[in-house]
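J.: What follows is a protein structure lacking sequence information:
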């Protein structure tokens, strides 16, 4: 088999299975594991996949900045937000991560609902201007790509909180590789919030599912609930169900 044919096969396997195990692929093709690993290294350098120990994972798509993201998949985000907001009850304390999907969630939050909303995102706080909710804004060093506070000051404030729900934003989720994002400091803050929350819920658009980003937030099994578009195939959702995660389909 030619190198180009092997690489095409690897991309097909990533699309189908969400991962490639170098040892297994080498055995199935009767090739040395070194040959497959060389292919994976070359493909990673070409920006075609993400190398991990023992194999490879699909690339999580790079995200544009927050302003550019506002118009992306707006209908899907609206459906996700509407489904997720049904989990919020009066009297709850919820932590809302930054991002345009959570902005969609807040658009469906009843304006007169008596809840306490914690956030480290100034843009999320601004979206609550006309709500009755009590809003607590966490400060720190501003990570402009996501418009959220990170760093030691944010961490010190978060350590004093115990929200009922954390609506966690991710750039990728993979059944075995966990929930991840593109920035080390942001991943650390998200991980800390999840550790303080009663339950963690994430809303994902289709391109984030079965993908991976450079910095792991937490293992997938630590997630309480996954909200996905209703058209998401059951074959893609089965590994998450097997991990004990509740799945909500957003119509």
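T.: Great, that's in hand. Everything quoted here is computed from the prediction, not taken from an experiment. Numbers count the residues shown, from 1 in each chain.

J.: all contacts plus neighbour counts: C-alpha atoms, from now on.
T.: Noted.

J.: Next secondary structure after whichever strand or helix holds residue 68?
T.: Assigned by DSSP states H and E, residue 68 belongs to helix 66-69. Note on helix 66-69: by DSSP H and E, the next helix or strand toward the C-terminus is helix 74-85.

J.: Identify each buried residue in that following helix, please.
T.: Using 16 or more other C-alpha atoms under 10 Å as the test for burial, helix 74-85 gives 76, 77, 78, 79, 80, 81, 82, 83, 84, 85.

J.: Return the residues in contact with the residue nearest to residue 93 when sequence neighbours are not counted.
T.: Leaving aside its sequence neighbours, residue 93 sits nearest to residue 116 (C-alpha to C-alpha, 6 or more residues apart in numbering; 4.6 Å). Contact analysis of residue 116 by C-alpha atoms under 8 Å, 6 or more residues apart in numbering lists 91, 92, 93, 94, 133, 134, 135, 136.

J.: Go ahead and confirm residue 119 touches residue 139.
T.: No - in this structure, residue 119 is not within contact of residue 139 by C-alpha atoms under 8 Å, at 9.1 Å.

J.: Same drill for the two, tell me which one is more crowded.
T.: The neighbour count for residue 119 versus residue 139, taken as other C-alpha atoms under 10 Å, is higher for residue 119 (24 against 21).

J.: Just give me the residue right at the centre of this structure.
T.: residue 170 (2.2 Å; C-alpha atoms, centre = their mean).

J.: then this one, side by side with the first:
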């Protein structure tokens, strides 16, 4: 079998099963595991999968720069944001992550809602200027321009003084075994630190993030108590998450 044929077969299996194992692939193709690992490395280099120990998972496609992702507004994203906004109650302290779904979330917050929003996203903070009853606390640090959020030691130190009711987390990957992941090392630390400061973590997950993985792990799947998904998300994708004890909200 030619290399190109093996790669197509690998991607087909990955799309069908949600994961591939190097040992099983080597047996299927009758080649060495080293050969399979080389195929996986090359496919990962093209952004077509995410390598993990022993094999590979689907790669998240939610990795474009913020401006490009913001331009790709969708009905599904607005529905997820509306479901998240409906969870916020009067008087709560709410942490809102950066990202395009979070940008939509703040548009869905009623103007008469009285609450405190903590964010490390300058875009989220500015977007709440016209909400007269929302107090905004901005966490400072080094600006990570790809996602327009602050990261680093200063940001994590500031978070340690917060006790929030709910944290709306943005991710690029949600996978039952690989957990919650993102495409930047420092962002992963910041998101984990924010989750530790909230009574409940709610992940906002459009369909391109479900059953996918990125390079940097935020935490295990049970770091989230609730995941909001698109209404049409396949039951086969959400059942392993529910089996892990996570509440799935379909928006």
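T.: That came through fine. As the structure is a computational prediction, the values presented were derived from the model and not from experiment.

J.: one step back: in the second structure, which residues correspond to the helix holding residue 68 of the first structure?
T.: Following TM-score structural alignment, the aligned partner range for helix 66-69 of the first structure in the second structure is 66-69.

J.: hmm, back to that, look up the closest residue to the counterpart of the residue nearest to the centre of the first structure in the second structure, ignoring the ones flanking it.
T.: In the second structure, the residue paired with residue 170 of the first structure is residue 171, using TM-score structural alignment. Once flanking residues are discounted, residue 171 of the second structure sits nearest to residue 182: 5.5 Å by C-alpha to C-alpha, 6+ apart.

J.: What residue in the first structure is paired with that neighbour?
T.: In the first structure, residue 182 of the second structure lands on residue 181 (TM-score structural alignment).

J.: what about that match, distance to residue 118 of the first structure?
T.: Distance, residue 181 of the first structure to residue 118 of the first structure, using C-alpha to C-alpha, to the nearest Å: 21 Å.

J.: Buried residues of stretch 96-116 of the second structure, list them for me.
T.: 96-109, 114-116.

J.: So what's the gap between that stretch and the chain middle?
T.: 17 Å (C-alpha atoms, centre = their mean, to the nearest Å).

J.: Straight-line length of it, end to end?
T.: 10 Å.

J.: got it, and stretch 167-174 of the first structure?
T.: 18 Å.

J.: for the helix or strand that contains residue 124 of the first structure, packing partners?
T.: Assigned by DSSP H and E, residue 124 of the first structure belongs to helix 122-127. Judged by 3 or more C-alpha pairs under 8 Å, 6 or more residues apart in numbering; DSSP states H and E, helix 122-127 of the first structure is in contact with helix 100-107, strand 134-137.

J.: For residue 216 of the first structure, find the nearest of those.
T.: helix 100-107 (20.0 Å; C-alpha to C-alpha).

J.: Can you list the neighbours in contact with the closest one?
T.: 66, 69-70, 77-78, 80-82, 84-85, 96, 124, 127-128, 167, 169, 203.

J.: which residues of the second structure does the longest helix seen in the first structure align to?
T.: In the first structure, taking DSSP state H as the definition, the longest helix is helix 3-17. The aligned range for helix 3-17 of the first structure in the second structure is 3-17, by TM-score structural alignment.

J.: after superposition, how close is that stretch to the first structure?
T.: Once fitted to the first structure, stretch 3-17 of the second structure is off its aligned match by 1.6 Å on average (mean C-alpha distance after the TM-score superposition for the first structure).

J.: tell me which residues of that stretch are tucked away?
T.: By 16+ other C-alpha under 10 Å, the buried positions in stretch 3-17 of the second structure come out as 6, 7, 10, 11, 14.

J.: mind listing what the first one touches?
T.: The one in question is residue 6 of the second structure. Per C-alpha under 8 Å, 6+ apart, neighbours of residue 6 of the second structure: 29, 39.

J.: now it: how far from residue 93 of the second structure?
T.: 51 Å.
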